[in-house]
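In: Structure here, sequence nowhere to be found:
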């Protein structure tokens, strides 16, 4: 009702007043209409106050946010200024260091000049020291920087770059006697050799990873050949394969399930012989075949000796389990190519296992007895 009255006042104030006094008594206007208007105005006044308060709070929030933004901007500005100052200081520092390094190189060359194969006559056509020094300085700087560069690339496992630096330094030293004489006894050469030792150690560790493909393994071996020599790289490779194989086999032997042990050991060791031979002939094409043959004999003796001790153990009473293990070994060894086969060694250990059988054949499958007999094994019953 009050809102309708307000609307009428807005539209026709005079007409409304005339109408209300014409149709209502003074008492009615006083008691009803005015009270409604007062209540309405009071409500609107409260709403207005709340709106003003809300707007003021929002204004304060915006003001605070603007202050924060301004503060953030000032902080960023301060930080940028600090960074700019630090960069200026770094530039000055490295410029100073570069000048000092340049001075040291020049001094080093001057001090070692007596060792150089250069005539004292700077005008000599064949021995012009002035023309040699700039390149000599660049080569020396490269060699002095080599240890730190190797450290960076080695931390990234970037062997390709490490080998490049190694080859470059070796070539510089081998081809330039002047350079070798200038750097003779310098600590940078010792640091370089130390980093090469670290590279060799990391390459060794990579060879213990049997998840690498044959191609990846060959790449690692080629790196090793460059930083050591072919013979040493070959010994490192075969030694890594031996240690990895023994560790894996010894873990498998902890299981009490003989059939599972036999399956796992043979499924790992026999294919390893084949893959190792493939990598060997690719990486060391001129190496004597006796090198791989010795490794092969050593590994197969370790594998079969470990299995014999596990299977022929007196505590194992079940003939059927032992015979099953023998059959698995015969079957799985077929994966080894004929030219790598050491079946005579395998048969020696298998014969020992067969001899450990009890004198009862009741629990053994007759077909299995027939199969092993056809392979030349004699049974104690």
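Out: Structure's in. What do you need? Keep in mind it's a predicted model, so treat the numbers as computed, not measured. Numbers count the residues shown, from 1 in each chain.

In: switch to C-alpha atoms for all contacts and neighbour counts from now on
Out: OK.

In: What ranges does the stretch 1-150 of the chain have for its helices?
Out: Counting by DSSP state H, counting those that start in this stretch, the stretch 1-150 of the chain has helices at residues 2-11, 13-23, 26-28, 34-111, 129-155.

In: Could you list the buried residues of the first one?
Out: By neighbour count with 16 or more other CA atoms under 10 Å, helix 2-11 contains the buried residues 2, 6.

In: go on, the second one?
Out: Within helix 13-23, the residues scored as buried using 16+ other CA under 10 Å are residue 16.

In: show me where the stretch 151-300 of the chain has helices.
Out: In the stretch 151-300 of the chain, the segments counted as helices under DSSP H, counting those that start in this stretch are 159-175, 177-182, 187-207, 214-227, 230-252, 258-283, 289-311.

In: Included below, for side-by-side comparison, is a second structure:
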């Protein structure tokens, strides 16, 4: 019960602090809506918390952890008094050891990695992690001793073992906790050892050559290198593209034939055999609209400052629309297509239609966004 109270208090404290942190962040956004995002106070993610906090800040002390420890200590004292008040027996050590291991030491182990704990807030993260593992192993040891005590008591008194639900639940809890503690400790120890193997994995690789014969030899050499490393070339997902129409033959890798294609996607860009970028631009436009739909609740909110909408667009949507544009041989029709797409997105963001007769220059000026054609 006390352990459950501790976990509930820890979750409640994290939720409260998370809402408080998000509230501060939103207030900062509203106050700086008339300035650039670069002028806003920086935030960072810490390894100890799951919410945004200002840099160099410390977690406020949590008195719930202290209260839970005091309640656990009081509860253990009552159990020890009841067990040893009328005399000492072998069974008297079982409730005492179990209560001490579960309620006191295991609770302290959980508090060691809980933000805001008074006893460990001043410690660095590595020291707090070491304290957590030491206390957890100590709790497992004490609980195991308590389990051996009750098992010995049943053997001495010739009583059946693991018949009641209490006994079965206690055994399952002990096994689960022991495997969890020892498994995490073993995993951390194995990661520190030198790795006796080398794993090579190739996700997407492109081989380019001006001669088909040399390309075939390079593919065979690549396939042999993969097989020597324990990997296998997936011929079904391998494609072959020729940038001229003179060679219509297919490419063979051993007994397998590589599928020939007129275009394929490589590292997010669509390459065409003709050298045109029409397919790539259409793919970029589709990706930009998909990204716009992900943030439409934010950037289409009429309560959001217009300038901040422009900052969000330039940070999230425009990079998707212009991805790979450094290598584009752009023509005027491509510039016009991207210009129309961007203006449609900006008008949706501002809630303006063509029937409102609002000029594009006014929309761009309000959002502080230059024409995308000037970025190509």
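Out: Received it, and whenever you're ready, just let me know what you need. The structure presented is a predicted model; accordingly, all values stated were derived computationally and were not measured.

In: Mind checking the TM-score on these two?
Out: The TM-score (TM-score structural alignment, normalised by the length of structure 2) is 0.27; 148 aligned residues with a CA RMSD of 5.9 Å.

In: Let me have the helices of the stretch 151-300 of structure 1 in JSON lines, adding mean neighbour count and distance to residue 90 of structure 1 as columns.
Out: Formatted as JSON lines, those follow (neighbours: other CA atoms under 10 Å; distance: least, CA to CA, whole Å):
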{"stretch": "helix 159-175", "mean neighbour count": "16", "distance to residue 90 of structure 1": "27"}
{"stretch": "helix 177-182", "mean neighbour count": "18", "distance to residue 90 of structure 1": "31"}
{"stretch": "helix 187-207", "mean neighbour count": "17", "distance to residue 90 of structure 1": "25"}
{"stretch": "helix 214-227", "mean neighbour count": "18", "distance to residue 90 of structure 1": "36"}
{"stretch": "helix 230-252", "mean neighbour count": "17", "distance to residue 90 of structure 1": "44"}
{"stretch": "helix 258-283", "mean neighbour count": "18", "distance to residue 90 of structure 1": "48"}
{"stretch": "helix 289-311", "mean neighbour count": "17", "distance to residue 90 of structure 1": "56"}
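
In: now the strands for the stretch 1-150 of structure 2?
Out: Ranges of strands within the stretch 1-150 of structure 2 are 44-45, 52-53, based on DSSP state E, counting those that start in this stretch.

In: can I get the helices of the stretch 151-300 of structure 1 in TSV with distance to residue 354 of structure 1?
Out: Listed next are the helices of the stretch 151-300 of structure 1 as TSV, based on distance: least, CA to CA, whole Å:
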stretch	distance to residue 354 of structure 1
helix 159-175	50
helix 177-182	67
helix 187-207	37
helix 214-227	37
helix 230-252	22
helix 258-283	15
helix 289-311	10
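
In: and residue 67 of structure 1, which of those is closest to it?
Out: Closest to residue 67 of structure 1 of the helices of the stretch 151-300 of structure 1 is helix 159-175 (CA to CA; 52.2 Å).

In: and the closest one, what other elements does it pack with?
Out: Judged by 3 or more CA pairs under 8 Å, 6 or more residues apart in numbering; DSSP states H and E, helix 159-175 of structure 1 is in contact with helix 129-155, helix 177-182, helix 187-207, helix 214-227.

In: Run the chain-centre distance for it.
Out: Distance of helix 159-175 of structure 1 from the chain centroid (CA atoms, centre = their mean, to the nearest Å) equals 24 Å.

In: residue contacts, residue 192 of structure 1?
Out: Residue 192 of structure 1 makes contact with 146-147 under the criterion CA atoms under 8 Å, 6 or more residues apart in numbering.

In: how about 10 Å then?
Out: Neighbouring residues of residue 192 of structure 1 by CA atoms under 10 Å, 6 or more residues apart in numbering: 143-151, 166, 169, 198.

In: where's residue 363 of structure 2 relative to residue 83 of structure 2, distance?
Out: Residue 363 of structure 2 is 79 Å from residue 83 of structure 2, where distance means CA to CA, to the nearest Å.

In: now residue 298 of structure 2
Out: Separation of residue 298 of structure 2 from residue 83 of structure 2 (CA to CA): 62 Å.

In: if we can go back for a sec, with respect to residue 72 of structure 2, which of the strands of the stretch 1-150 of structure 2 lies nearest?
Out: Comparing the strands of the stretch 1-150 of structure 2 against residue 72 of structure 2 with CA to CA, the closest turns out to be strand 52-53 (31.3 Å).
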